[in-house]
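Peer 1: sequence first, predicted coordinates after that:
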Amino acid sequence: MFPSMIAGFALSFSLILAIGAQNAFVLRQGLRREHVFALCLTCAISDAILIGAGVAGFGTLAQAAPWFETVMRYGGAVFLTWYALRSFWTAWQGGSVMEADAGQRSSLKAAMLTVLAFTWLNPHVYLDTVVLIGSISAQYSDRLGFAIGAMTSSFVFFFSLGYGARILSPIFARPRAWQILDVVVGIVMMAIALKLVIM
């Protein structure tokens, strides 16, 4: 079981490591120290559900319902574009730190809805977790161990990202750093949205 767990952990971690909409949002909330535990837990559980579905053999959903991928792709692109524009506007206004200084903390409901949208409206999440991890797990006799390893990596990654962001707090004590982060987040979101439309 142990070799399969290590393989699943390594594959999942390598896939999730690349910066994306979900990771950028968790990082931002970690720096703001807002709803970190709930967001990290939601991301990790969502990944675990998708990984479980992939390993259990539900990676054929896109083949069974061809429209599903198109709806998810364009829906995700619209949402990412909206969030990118919001990030650019926040940067123009002085950065997220200005919101925090003004007491404009995001509500738990708003934060949860945002991270759920980043997770479940992103077709790449399905390709990475359901399709890719699901298909590779078929190569292992111990698929359960592989799935446990892959799920564990999501928990390790998201909680490390969310709470590890505090190490960067001294850098983000300056409003300019928040403005730069908001611009970077906006660029990442727009790039992913564009990629979804032209893929």
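Peer 2: Structure's in. What do you need?
Peer 1: only C-alpha atoms for contact and neighbour calcs from this point on.
Peer 2: OK.
Peer 1: Leu15 and Asp128 touch, don't they?
Peer 2: Yes: here Leu15 reaches Asp128: they are 6.8 Å apart, a contact under Cα atoms under 8 Å.
Peer 1: so those two - more neighbours on which side?
Peer 2: In this view Leu15 and Asp128 are compared by other Cα atoms under 10 Å, and Asp128 has more residues nearby, 19 against 15.
Peer 1: using the three-state scheme, assign that one.
Peer 2: helix (DSSP: H, G, I helix; E, B strand; the rest coil).
Peer 1: tally of neighbours for Ser4?
Peer 2: Residues near Ser4, counting by other Cα under 10 Å: 21.
Peer 1: do the one 3 residues further on as well
Peer 2: The criterion is other Cα under 10 Å. On that basis, Ala7 has 19 neighbouring residues.
Peer 1: OK, contacts around it?
Peer 2: Contacts for Ala7 (Cα atoms under 8 Å, 6 or more residues apart in numbering) come out as Phe146, Gly149, Ala150.
Peer 1: quick one: it from Thr152, how far?
Peer 2: 12 Å (Cα to Cα, to the nearest Å).
Peer 1: from Ala91, how far off is the most centrally placed residue in the chain?
Peer 2: The residue lying closest to the centre of the chain (Cα atoms, centre = their mean) is Gln22, at 2.5 Å. Applying Cα to Cα, the value for Gln22 to Ala91 is 19 Å.
Peer 1: what's the longest helix in this protein?
Peer 2: Counting by DSSP state H, the longest helix found in the chain is helix 66-93.
Peer 1: buried stuff in that helix?
Peer 2: Residues of helix 66-93 classed as buried: 69, 72-81, 83-85, 87-91 (neighbour count, 16 or more other Cα atoms under 10 Å).
Peer 1: here's the one I want to compare it with:
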Amino acid sequence: MVESYLTGLIVGGGLIVAIGAQNAYVLSQAIRREHHWWAAGVCMTADITLFTLGMFGVSAALMAMPQALEVLRWFGVVFLGWLAVQAFVRASRGRATLEAREVSRRSVKGVLLTTLAVTLLNPHVYLDTLLLVPAVGAQQPSAAAFLAGASSASVLWFGLLAWGGSAMAPVLSRPLVWRVIDGVIGVMMAAIALQLALNGSLEP
């Protein structure tokens, strides 16, 4: 059981860390201290839900609807591209503009919807959580322990991003540092959008 748990922790953690769009968004919210725990909670919940669905065989239904993945792919390209443009605009204007607009902070609902979009509009998320994770989990002595390990990885990782980004906010939110962070986030979002657009095949 312990071996299955650790395997799930490692496999789940590796896949979650590799999904850059989620990480970049949660970290940016944490640095702003703008409903970052809500954003992290949505990512945790989505991962655990998808891991669980994958272990219960929803992956077969997913692969039977390739058109749905194709639609998600292009929605993801447009949405991530839009987030990239926003990040580049923030980087060009600097922290002073952000502070001047502090009164216009987004609502919890707005952050939740954006987090859901960043999470669910990336078809590779489904391939990872509904196909790859169950494929490894099916080979473990304890599927339940493996699922618990993969779920723990999500909770630990996004909890660390939310806490770490918030704790480091006084340093990370300095004007020059903030511009660099926004620039990096913009590049990451644009790169992921470009990858989705160019890699038409979503076969695992």
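Peer 2: That came through fine. Since the structure is predicted, the reported quantities are computational estimates derived from the model, not experimental observations.
Peer 1: can you calculate the TM-score here?
Peer 2: The pair, once superposed, lands on a TM-score of 0.93 when counted by TM-score structural alignment, normalised by the length of structure 1; 198 aligned residues with a Cα RMSD of 1.5 Å.
Peer 1: mind checking the SS state of the residue located most distally from the centre of structure 2?
Peer 2: For structure 2, the largest distance from the centre (Cα atoms, centre = their mean) belongs to Pro141, which lies 28.9 Å off. With three-state DSSP as the basis, Pro141 of structure 2 sits in coil.
Peer 1: what sits against it?
Peer 2: Contacts of Pro141 of structure 2 by Cα under 8 Å, 6+ apart are Met1, Ser4.
Peer 1: structure 2: which residue goes with Asp182 of structure 1?
Peer 2: In structure 2, the residue paired with Asp182 of structure 1 is Asp182, using TM-score structural alignment.
Peer 1: right, and that match touches Arg90 too?
Peer 2: Yes: between Asp182 of structure 2 and Arg90 there is a contact under Cα under 8 Å: 6.6 Å.
Peer 1: picking that back up, flag every buried residue along the helix or strand following the longest helix of structure 1.
Peer 2: Downstream of helix 66-93 of structure 1, the first helix or strand assigned by DSSP states H and E is helix 96-101. In terms of neighbour count (16+ other Cα under 10 Å), helix 96-101 of structure 1 has its buried residues at Ser96, Val97, Met98.
Peer 1: which other helices and strands contact the helix or strand that comes right after helix 96-101 of structure 1?
Peer 2: Counting by DSSP H and E, the next helix or strand C-terminal to helix 96-101 of structure 1 is helix 108-120. Secondary-structure packing of helix 108-120 of structure 1 (3 or more Cα pairs under 8 Å, 6 or more residues apart in numbering; DSSP states H and E): helix 21-32, helix 36-55, helix 66-93.
Peer 1: what's the following helix or strand after the second one?
Peer 2: Yep, that's helix 36-55 of structure 1 we're talking about. Counting by DSSP H and E, what follows helix 36-55 of structure 1 is helix 61-64.
Peer 1: so where is that following helix in structure 2?
Peer 2: Helix 61-64 of structure 1 corresponds to residues 61-64 in structure 2, going by TM-score structural alignment.
Peer 1: name the residues that touch the helix or strand containing Trp163 of structure 2?
Peer 2: Using DSSP H and E, Trp163 of structure 2 falls within helix 143-167. Residues outside helix 143-167 of structure 2 that contact it (Cα under 8 Å, 6+ apart): 1-2, 4-13, 16-17, 23, 26-33, 36-37, 40-41, 43-44, 47-48, 51-52, 55, 137, 140, 172.
Peer 1: got the angle between it and helix 36-55?
Peer 2: For helix 143-167 of structure 2 against helix 36-55, the angle by axes from the mean of the first three to the mean of the last three Cα atoms, to 10 degrees is 160 degrees.
Peer 1: measure the mean distance from helix 143-167 of structure 2 to structure 1 post-superposition.
Peer 2: Compared with structure 1 after fitting, helix 143-167 of structure 2 deviates on average by 1.0 Å (mean Cα distance after the TM-score superposition for structure 1).
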